[in-house]
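**Q** Next come a sequence and a model predicted from it.
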Amino acid sequence: MVTITGSVVVSRHINKVWHKAIAHYEALVATMERLNPAASFKPYSGYEVFQPNHAASTDQVVQFEIGPVIVNLPVRGQADGNDLYVVFQGRIGFEVDAVLADDRLKTVSFASRIGYFAQIKDTLEHVMGFHCDLDVERIAHPAFHAQLVSFGDDFLPLVQQYVPAPLEHDRMKGALHGVRIPTAQLDFFAIIVQLAADHLLWKESDERERKGFDDLVRLDKQIKGITPQILSLKESASLPCHRGPHWYATAPPT
């Protein structure tokens, strides 16, 4: 059943999926903070992080706008200070039936925008920026891919709410934007795991930290990805090979 209010389509199951997404986010954050209390998320509440996109949602798929979320962590696992600010903004779509039937989140779409800012003394530097997409329509676009991009203009004001410092240098200015690097499915939840791996773990991490990371990965594996819906990747998954060419669909005839 779909209720229409003006031009807005509202799924009657949107709240159930919303609560499931929020619970998963807050469980990931709690697990990451146990791994290393240095990590902090703003906003912390999943209700502020996930906003249902009623216009894009149906009884089959619930779409959410995500963020912006700012994650503050050390640059490296062995570092003392929390000098890195990572801004995430994006969207994600979940299949309704997977939640109703299996109580499980199953992604059907996503887009991720990630900007990294380092605090260096009394200034900020934009040290990394990329966006991650899903594209199975256009020729020469890997199904999952990342592109380098500057978010200095878009995300700097968000970071300056917590670090009122000028931007000294934007290292992403002039990055070649059209390079599409085949990647894994880097939706919002996968990015959280990546941040923990890159910035909270190091070669001398103790047993508590190692177990905490294992718990984080195990928890996020509860979400089902989009691969089974993408023919080129589904066929490639049966092969003992995951090289980049498998991420490209066969070009349609002109």
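**A** Perfect, I can see it now.

**Q** Please count neighbours and contacts with C-alpha atoms only from this point.
**A** OK.

**Q** Tell me which stretches of this protein form strands.
**A** 2-5, 8-11, 40-42, 50-52, 61-73, 84-95, 107-120, 123-134, 144-148, 167-170, 181-182 (DSSP state E).

**Q** putting a second one here so we can go through both:
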Amino acid sequence: MNRQALSARKHLIEQWNEVTGALPKLNSVAEVRPDSGENVITPAANSAEGVITFELKPVVFNLPERADAVSSDLYIVVAGRLGIQADSLASGRVLLTHDFSTKAAYFRRSKGALVHVYGAHYDFALSELGHPTFHMQLRSFAELAPYVTEHYRVDCEVKDCFDGVLRNVRLPCAQMDFFSFFTQLCADHLLFKDSGREERAAFNHLLKKGAFLKGAGARSGRLVEEAAQTCYRAWHWYPLVA
């Protein structure tokens, strides 16, 4: 890696440490494996010119399905790519997203089975016909179940409840790079109305630290138009047909 790539990776690993540090403060049973940013955030084989791209190797979060639950029977496998604009490294500590993709597979451990209950792919399309700039697609990621077995020794039958889901429905969404997705996991499964001051403070700290990365929305002419600044309706998110 060159100096720019090393610097960008350092920023990403620092943010990864913020995530892993927040988990036990939000819930004592929450964990992620592997937990070393050095091992899971790696340079990608191919990057566009002027872009530094990293891969998040598959990691597995073990979380309660609800924040007030006493058991942690939910396993979420997350993997992805994140491209950083190289010239943003010279402007300070805020990195600028060039592109990203994230995939997530949810598995619920039940009696005698590991059930695939949810799967989604989050992506960025700058000017692709019919694709919202930021979008998600539901799909089965049952093939990621072996990572649960590997890291948590959950060795049982895999049942795919997501097989056959319609895959070409692209829902406009926020920029769900893998760090954004980690924030969603904490909000969905580790916070509830009775969360205490320590849990709320840990989540707020995670949100503030997330400012290290700026999204790719500015690359879309449609999203930076004045009309889109105060209106979040979906028609802003699609490129005009040439």
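**A** Noted; the coordinates are in hand. All values derive from a computational prediction rather than experimental measurement.

**Q** returning to that earlier point: dump the strands of structure 1 to TSV, plus mean neighbour count and distance to P228 of structure 1.
**A** Converted to TSV, these look like this (neighbours: other C-alpha atoms under 10 Å; distance: least, C-alpha to C-alpha, whole Å):
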stretch	mean neighbour count	distance to P228 of structure 1
strand 2-5	11	27
strand 8-11	18	24
strand 40-42	16	32
strand 50-52	20	25
strand 61-73	22	16
strand 84-95	22	13
strand 107-120	22	10
strand 123-134	21	13
strand 144-148	22	13
strand 167-170	16	38
strand 181-182	18	17
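
**Q** Could I get those in a markdown table, plus columns for distance to A249 of structure 1?
**A** Formatted as a markdown table, the strands of structure 1 follow (distance: least, C-alpha to C-alpha, whole Å):
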| stretch | distance to A249 of structure 1 |
| --- | --- |
| strand 2-5 | 34 |
| strand 8-11 | 32 |
| strand 40-42 | 37 |
| strand 50-52 | 31 |
| strand 61-73 | 24 |
| strand 84-95 | 22 |
| strand 107-120 | 17 |
| strand 123-134 | 12 |
| strand 144-148 | 11 |
| strand 167-170 | 35 |
| strand 181-182 | 12 |
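
**Q** Can you tell me what E235 of structure 1 aligns to in structure 2?
**A** Aligned by TM-score structural alignment, E235 of structure 1 pairs with E225 of structure 2.

**Q** my bad, A101 of structure 1
**A** Checking TM-score structural alignment: A101 of structure 1 goes with S91.

**Q** check contacts around A56 of structure 1.
**A** By C-alpha atoms under 8 Å, 6 or more residues apart in numbering, the contact set of A56 of structure 1 is V9, V62, Q63.

**Q** For A184 of structure 1, give me its contacts.
**A** Per C-alpha under 8 Å, 6+ apart, neighbours of A184 of structure 1: F144, H145.

**Q** any chance you could map the helices in structure 2?
**A** 3-26, 37-40, 145-152, 178-190, 197-209, 221-224, 226-229 (DSSP state H).

**Q** Mean neighbour count added to the ones you listed, as CSV?
**A** Below are the helices of structure 2 laid out as CSV (neighbours: other C-alpha atoms under 10 Å):
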stretch, mean neighbour count
helix 3-26, 18
helix 37-40, 16
helix 145-152, 17
helix 178-190, 18
helix 197-209, 15
helix 221-224, 16
helix 226-229, 11
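
**Q** For V117 of structure 2, which of those is the nearest?
**A** Minimum separation from V117 of structure 2 across the helices of structure 2 (C-alpha to C-alpha) falls at helix 145-152, 11.5 Å.

**Q** thinking again about what came up before, if we go to structure 2, which of the contacts of A56 of structure 1 are intact?
**A** Retained in structure 2 (both residues aligned by TM-score structural alignment, their matches' C-alpha atoms under 8 Å) from these: V62, Q63.

**Q** Neighbours of D206 of structure 1, how many?
**A** D206 of structure 1: 11 surrounding residues under other C-alpha atoms under 10 Å.

**Q** typed the wrong thing, it's L100 of structure 1
**A** Neighbour count of L100 of structure 1, defined by other C-alpha under 10 Å: 13.
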